[in-house]
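Peer 1: Model the following, please.
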Amino acid sequence: MRQIIALGGGGFSMEPDNPLMDLYILKQSGKPSPNICFLPTASGDAENYINKFYQFFRRFPCRPSHLSLFRPPTRDLEGFLLEKDIIYVGGGNTRNLLILWKEWGLVPVLKKAWEEGIVLAGISAGAICWFEEGVTDS
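Peer 2: Sure, this is the predicted structure:
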């Protein structure tokens, strides 16, 4: 089943003491311990945002990772992302996120991820990025 879970607010970065939304996202993978990958592109890969992601998700049965375009963990970004069960995009600047994704060739990779049933989720810019149109302050 193809899923996009778009959050206008909440989640680990805004409500770390209320895990309900993020637990829902984990559950949607259908896996007992899903691979969840955070894309902090919209925040410019802000270290404190990445740290919040790991601090939050390490409390639950999942395998968290992140993809930095400023310090990519591999040259094979497609392989890296397509092995995940959930791709969770953080908030920040929507325009910068989309420009960087296009430049790095991630747009077709993320479309393929969706077609393969990987759960796509995100908050703010990470929610808008999945749609052709939306309202943003970017």
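Peer 1: C-alpha from now on. contacts and neighbour counts both.
Peer 2: Fine.
Peer 1: any idea which residue sits dead centre in the protein?
Peer 2: Y88 (1.8 Å; Cα atoms, centre = their mean).
Peer 1: residues in contact with the helix or strand harbouring it?
Peer 2: Y88 is part of strand 86-89, with elements assigned from DSSP states H and E. Strand 86-89 has contacts (Cα atoms under 8 Å, 6 or more residues apart in numbering) with 25-26, 29, 34-41, 81, 118-123, 125-127.
Peer 1: and the residues you listed, which of them are in helices?
Peer 2: 25-26, 81, 125-127 (DSSP state H).
Peer 1: so which of the residues you listed is the most crowded?
Peer 2: A125 (29 neighbours; other Cα atoms under 10 Å).
Peer 1: this one next, for a side-by-side:
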Amino acid sequence: MDDDGLLDDWVLGHARVPRPKMCFVPTASGDAPAYLDRFLSAFESRACEPSVLPLFRRELDDAALRTFLLSQDIVYVGGGNTANLLAVWRAHGVDRLMREAYDGGTLLCGISAGANCWAEGSHTDSFGPLTFLPDGLGLLSGSVCPHYDSEPGRRSSYQAAVGTGALPSGWALEDGVGALFTNGLLTETVTRTPQAHLYRVEPDGEKAAMERAVSCSLLTQSLSSFRVATERVTQAESG
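Peer 2: Coordinates of the predicted model:
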């Protein structure tokens, strides 16, 4: 949910249908009302059918929850606390439903904690200070680190976690970058911010890490409006 809508349009451009059903899952923020309003404001005027799945005031029983989630073309997970998100999802069985939706071809995406959750592990401030979280849904192998360029200590802390083996090798996203993974493989990288990059971070064998920048296509209004059909896609977006 960026101010210029470029990444939003890029996400919609990868849906499997022209007017996708798109569900926002704001669990990581505790279903913050302002966050729900921001999502609806961003997507109500776009070519999609937006909806919200609250879990802190859950209204759907198990059968209805499964039907609802599996009917979505896009699931968009908001930012917040990654550890809390995973715990709440597991309590409600949403972790299993996300995997089922993924296997059925739903586009899974998110921002910050909503990007962390899909991997095997992530770099997070869920517990206060920046640290590693060797936990996630594991739909994307390896680890994820959002806000790689914008939060003090992110870069060095994530590299230390990967270098020592506390986290597996993974992907670090600078703000404004979107990365598309198809069947677990990186297939596209874009950015709404000139000079921003995605990085592959791997251990160097001496308890340190090395990073490799991946070039990103700069989104413009015309580029972000394309539409591509994809199968079994997981997407991470850092914002």
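Peer 1: ok now the helix or strand harbouring M21 of the first structure, how far from the chain's centre?
Peer 2: Element membership for M21 of the first structure, per DSSP H and E: helix 20-28. Centre-to-centre, helix 20-28 of the first structure and its host chain are 13 Å apart (Cα atoms, centre = their mean, to the nearest Å).
Peer 1: post-alignment, that helix versus the second structure, mean distance?
Peer 2: Mean deviation of helix 20-28 of the first structure relative to the second structure after superposition (mean Cα distance after the TM-score superposition for the first structure): 0.9 Å.
Peer 1: for that helix, packing partners?
Peer 2: strand 119-123 (3 or more Cα pairs under 8 Å, 6 or more residues apart in numbering; DSSP states H and E).
Peer 1: For burial, what's the neighbour tally of the aligned residue in the second structure for V89 of the first structure?
Peer 2: By TM-score structural alignment, V89 of the first structure lines up with V77 in the second structure. Using other Cα under 10 Å, the number of residues around V77 of the second structure comes to 27.
Peer 1: How much space separates V77 of the second structure from L133 of the second structure?
Peer 2: Distance, V77 of the second structure to L133 of the second structure, using Cα to Cα, to the nearest Å: 18 Å.
Peer 1: A115 of the second structure now?
Peer 2: Taken as Cα to Cα, the span from A115 of the second structure to L133 of the second structure is 13 Å.
Peer 1: again with G105 of the second structure
Peer 2: 27 Å.
Peer 1: and what of L55 of the second structure?
Peer 2: 22 Å.
Peer 1: if you count what's nearby, which of those two comes out ahead?
Peer 2: L133 (22 against 17).
Peer 1: isn't the more buried one right next to C117, touching?
Peer 2: No - using Cα atoms under 8 Å, L133 of the second structure is not in contact with C117; the gap is 10.1 Å.
Peer 1: Contact partners for D8 of the second structure?
Peer 2: 1-2.
Peer 1: for L120 of the first structure, same thing?
Peer 2: Taking Cα under 8 Å, 6+ apart, one finds 3-5, 86-89, 114 in contact with L120 of the first structure.
Peer 1: any chance of those in TSV, with distance to I99 of the first structure too?
Peer 2: Below are the contacts of L120 of the first structure laid out as TSV (distance: Cα to Cα, whole Å):
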residue	distance to I99 of the first structure
Q3	23
I4	21
I5	22
I86	22
I87	18
Y88	18
V89	15
W114	20
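Peer 1: Weed out the non-buried ones from those.
Peer 2: 3-5, 86-89, 114 (16 or more other Cα atoms under 10 Å).
Peer 1: Could you check how far the aligned partner of T136 of the first structure in the second structure is from L140 of the second structure?
Peer 2: When the second structure is aligned by TM-score structural alignment, T136 of the first structure is paired with T124. T124 of the second structure is 17 Å from L140 of the second structure, where distance means Cα to Cα.
Peer 1: all helices for the second structure, in order.
Peer 2: 6-12, 33-43, 62-70, 82-92, 94-103, 113-116, 154-164.
Peer 1: quick one: the second one aligns where in the first structure?
Peer 2: It refers to helix 33-43 of the second structure. Going by TM-score structural alignment: helix 33-43 of the second structure matches residues 47-57.
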